[in-house]
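# quick one: sequence plus predicted model below, questions after.
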Amino acid sequence: MGLLDRLRKEWFIIGIVLVITFARLEPSVGVKGGPLKPEISITYIAVSAIFFNSGLSLKTEELTSALMHVKLHLFVQIFTLVFFPAAIWLFLQILSLTTINEWLLKGLQTVGCMPPPVSSAVILTKAVGGNEAAAIFNSAFGSFLGIVVTPLLLLLFLGSSSSVPFTSIFSQLFMTVVVPLIAGQIIRRFIKDWLERKKPPYGAISSCVLLMIIYTTFCDTFSNPHIDLDKFSLIIVVFIIFFIQLSFMLLTFVFSTGKRSGFTPADTVAIMFCATHKSLTLGIPMLKIVFEGYEHLSLISVPLLIYHPAQILLGSVLVPTIKSWMVKRQKALTLKLQPV
């Protein structure tokens, strides 16, 4: 039974491996113009479905209740969307001197430009007992911000393929991201009670659609004879990703526990997860829009595909340690505040 439970828990990561394998075996099914017609079914329908689902699942009232913690939100958003991509860019200036595949390095830069995820940071903050409302707000607010900021960062740090003009990227983002998201939020207002009762599996729905997007992206790659990925580059990138995550978690911990920070231990937990996690659900569709027609699109998306399971794995491993730190720190603060 233990194995079955494990498989159920990790089904999405197993799914990623399976869809990439199927794409390798028979790429003609999911290529542009193939039976699945990804230029319509994925580019418009699947991407819109993911964001409509996000709009439907975001609890507006939870966002508004967490709104007042401005200092925490500013810290998380500036770290995620300004410091993170800039630090990665500096790091890549050194890595570009090595023999690591240049498209994987570009992929690392795209990871830096991504907004926080709507789920994993919240789940891990809740598991530790941190400030869940702040995690929900920052994940959701970061996702909204990411719709505008992430494409701008991608174009700033990487430039888009010359065939895709700036205006068409934003009009497509608006139609397939902003409109479905707002539609989801409006519909949620009318069927809120029903949604609360039924609790639809939002995460599973988005993940299934995401697997389709990943599948067609890799079908395009494997049908391209010029792409060649060496194992050395891939292994090094995995190590780099774990190094980036650990370093940035440590950095956010140091900043948010400083004497003048003014953050509670529960705030620190939310900051550590929200500021260092990156969204695959929003990231892959955005890369698909910004780098549409790019022959190296799937190589660029590989680091993000690695980053997603790595952040969940690393976060889950660190939950007991962070929890015991938070409990000790809270006890120490309570004792300090008690009158002698």
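Structure received.
# contacts, neighbours, all on C-alpha from now
OK.
# which helices and strands does the helix ranked longest in the chain pack with?
As assigned by DSSP state H, the longest helix anywhere in the chain is helix 297-337. Helices and strands touching helix 297-337, by 3 or more Cα pairs under 8 Å, 6 or more residues apart in numbering; DSSP states H and E, are helix 102-113, helix 120-128, helix 202-222, helix 231-256, helix 265-276, helix 280-290.
# second structure follows, compare the two:
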Amino acid sequence: MNFSRFNDALSRIGIDRFLSLLILAVFAAWLKPEIGSGTGPYSLSSIANYAISVIFFFYGLKLSKEKFRVGLSNPWLHILIHVTTFIIFPLVVLAVKPFFTGDENELLWLGIFYLAALPSTVSSSVVMVSLAQGNIPAAIFNASISSLMGVFLTPLWMGLVLSGSSGMEPNELTSIIVKLSLQILLPVALGMFLNRKWGKFAERHNKQLRLFDQTVILLIIYTSFCESFHERIFDGLPASTLLFTGIGMIALFFIVYTFVSFMTKLLKFNYADTVTAQFCGSKKSLVHGTAMSKVIFSGFAGVGVILLPIMFYHAFQLMIVTAIARRKLKKEESIRQEHLATRQKE
């Protein structure tokens, strides 16, 4: 069997090595949950916590004032993306809450709502916008702002939901925001401050930094599932629930994507801004999801179940958006060729 061809075929539909390793990490946690479920300053879970701050430091190091300035030209584009990310997503998931009954299903719904409250992803949004020849500076700007807004808005949404079920008090919510600010915002701010001096270094080693990001995400996923398997959280979760969760994540993506597409037509966006709104507004960040879960659900054994929806959504959004981006690019190139042929005839 030609594995190179097989890998190429998988990558064309958005299944890359990282997604395969994600599945292996969960399988490894199932085999030996005791390895990653330990606590202490030198445990795998603690190492993952330290590494999160390093991720966001390098993320800030790659951000410059110029990228923010260029992305400010279309205010309606930014409003649409952030309203979709932080309002439409949660409202859609709140609407289906009555269908989730029983302790196991309520925990799963909490994971879906956590996904809905997360910010947009940065790297893959920019990559997909670039692939479809959208507005890249606007994608960088909006994905970056979304990440920073998520530090405050994600815990606020979770606070509203958890206050009714787990008794989250205002002081607990404040503590979470402070912890996330120290773990995420402070490293990002420090990175941006050092951008002029070390920004080119970060851009030059972008592949290595992306590998580091993915390694940390895999470590967080592994330790989270180790804790859940160790506490036997998945024992009451049937295979049919996993299947319906996967189908539900695909449905959620298309509901939001359709809404954004409708709004771009209503607001009469050009092609580049339409692509940016569709891809940035419909995506959710696995990086922030795993990082924030360490703070918001600290000490909670069911984190593995809560992270299931974001893992499903992450996989499907990559596959679906990759296919859409390729189709959009092909269609746009065809239109440009037709315009060029028409001009030459004239």
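Perfect, thanks for sending it. These figures come from a predicted structure and were not determined experimentally.
# make TSV out of the helices and strands packed on helix 297-337 of the first structure and add mean neighbour count and distance to His73 of the first structure.
Formatted as TSV, these follow (neighbours: other Cα atoms under 10 Å; distance: least, Cα to Cα, whole Å):
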stretch	mean neighbour count	distance to His73 of the first structure
helix 102-113	24	18
helix 120-128	22	14
helix 202-222	21	24
helix 231-256	16	12
helix 265-276	27	9
helix 280-290	24	20
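# got a markdown table for those helices, with distance to Ser163 of the first structure too?
Output for those, formatted as a markdown table (distance: least, Cα to Cα, whole Å):
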| stretch | distance to Ser163 of the first structure |
| --- | --- |
| helix 102-113 | 18 |
| helix 120-128 | 35 |
| helix 202-222 | 17 |
| helix 231-256 | 28 |
| helix 265-276 | 32 |
| helix 280-290 | 10 |
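# nearest to Arg329 of the first structure, of those helices?
Closest approach to Arg329 of the first structure among these (Cα to Cα): helix 265-276, 6.6 Å.
# against the second structure, where does the closest one fall?
Aligned using TM-score structural alignment, helix 265-276 of the first structure spans residues 271-282 in the second structure.
# can you give me how far that stretch is from the chain middle?
With Cα atoms, centre = their mean, to the nearest Å as the basis, stretch 271-282 of the second structure stands 16 Å off its chain's centre.
# next one: stretch 256-276 of the second structure
20 Å.
# now stretch 242-257 of the first structure
17 Å.
# could you look up the SS state of Thr101 of the second structure?
Put simply, Thr101 of the second structure is coil when judged by DSSP: H, G, I helix; E, B strand; the rest coil.
# neighbours around it, how many?
For Thr101 of the second structure, the number of neighbouring residues by other Cα atoms under 10 Å comes to 11.
# again with Leu297 of the first structure
Leu297 of the first structure, neighbours per other Cα under 10 Å, totals 21.
# for the closest residue to Tyr59 of the second structure other than its chain neighbours, what is the enclosing helix or strand?
Leaving out its chain neighbours, the residue that sits closest to Tyr59 of the second structure by Cα to Cα, 6 or more residues apart in numbering is Val188, at 6.4 Å. Following DSSP states H and E, one finds Val188 of the second structure within helix 186-193.
# that helix vs the first structure, average offset?
With mean Cα distance after the TM-score superposition for the first structure, helix 186-193 of the second structure departs from the first structure by a mean of 1.3 Å once superposed.
# other residues contacting the very next helix or strand once past that helix?
Per DSSP H and E, the first helix or strand lying C-terminal to helix 186-193 of the second structure is helix 195-204. Contact partners of helix 195-204 of the second structure, identified using Cα atoms under 8 Å, 6 or more residues apart in numbering, comprise 58, 60-64, 209.
# same question, stretch 236-256 of the first structure
Stretch 236-256 of the first structure is touched from outside by 100, 104, 261-263, 268, 271-273, 275-276, 303, 306-307, 310-311, with contacts defined as Cα under 8 Å, 6+ apart.
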